[in-house]
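> Okay, here's the prediction I keep looking at, along with the sequence it came from:
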Amino acid sequence: MWTIDSVRALLYLAVERRERGGSCCAGRRERLNGQPTDVPRPLKAVDQHWPARPARNFVKPHHATSPARTGQAFLSVQDAAEYLGLSPHTLYVWRHRRQGPPSFRMGPRGRVMYRVEALNSWIRDQELADSRSNSNLDPLNAPRRFRSSGAAVA
């Protein structure tokens, strides 16, 4: 299915190709009065019909929506997903699989909530469990092990 953005991108490519003197259709030459010509015909600007939309920013900067600035101790699934830079669906899947940051149900309706301190400690645990950020887990820094016969093991 064609989206507006994909059509807009194709039209921009066609305009650029014509501005460079080529045809908008690869391998074809323009025909003017039945005669082939290399002179490009003028095109209307694409922006005249489809004004460019600003880029969508799905993840807001953490400093703008930081729970510390707003004084929140608990976050809903949507707020926690925004805070972590994930989609809410990912948090729902992780909760179903008993993975991800710890969560609990709050209130009579049983809304799923996340404690901000628990999110921060979970992020720290993830950093420590990754060998790229924890040099103690880097296999290149591990001491070499030897077999009983004396040959080195990688």
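Looks like it arrived, so ask away. Since the structure is predicted, the reported quantities are computational estimates derived from the model, not experimental observations. Residues are numbered from 1 along each chain as shown.
> For the rest of this, base every contact and every neighbour count on C-alpha atoms.
Fine.
> Check which residues of stretch 4-15 are buried.
R8, L11, A14, V15 (16 or more other C-alpha atoms under 10 Å).
> Second structure for comparison follows:
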Amino acid sequence: MATDPRATLRAGLPDHYLTPEDLAALLTVPIETLYHWRKRRTGPTGFRVGRHLRYDPTAVRDWINQQTTRDAA
């Protein structure tokens, strides 16, 4: 049974590395947006495992906090 990724985001990020598809679903943005952010170095920091791109949930959480703090200022 598949879970709603938005419910996961509300409950907290998972404790495993996220794929670009996971992150796009969690943030409800197109995957192309993630790749655009990565190219411009404005999104959450990702890393490569071989040819696969992964995101650390801690880095994603920090990035989200930076975005919400910046918007509040």
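Now that the structure is in, tell me what you want to look at. Being a predicted model, the structure only gives us computed values, none of them experimental.
> Can you calculate the TM-score here?
Put the two chains on top of each other and the TM-score (TM-score structural alignment, normalised by the length of structure 2) is 0.78; 68 aligned residues with a C-alpha RMSD of 1.9 Å.
> sorry, back to before: which among the buried residues of stretch 4-15 of structure 1 gets closest to A129 of structure 1?
R8 (43.7 Å; C-alpha to C-alpha).
> Show me where structure 2 has its helices.
Taking DSSP state H as the test, the helices found in structure 2 are 5-11, 20-27, 31-40, 57-72.
> Can you add mean neighbour count and distance to R51 of structure 2 and give those helices back as JSON lines?
Output for the helices of structure 2, formatted as JSON lines (neighbours: other C-alpha atoms under 10 Å; distance: least, C-alpha to C-alpha, whole Å):
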{"stretch": "helix 5-11", "mean neighbour count": "12", "distance to R51 of structure 2": "24"}
{"stretch": "helix 20-27", "mean neighbour count": "17", "distance to R51 of structure 2": "13"}
{"stretch": "helix 31-40", "mean neighbour count": "13", "distance to R51 of structure 2": "15"}
{"stretch": "helix 57-72", "mean neighbour count": "13", "distance to R51 of structure 2": "19"}
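> For those, give me CSV that also has distance to G50 of structure 2.
Putting the helices of structure 2 into CSV (distance: least, C-alpha to C-alpha, whole Å) gives the following:
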stretch, distance to G50 of structure 2
helix 5-11, 25
helix 20-27, 15
helix 31-40, 17
helix 57-72, 19
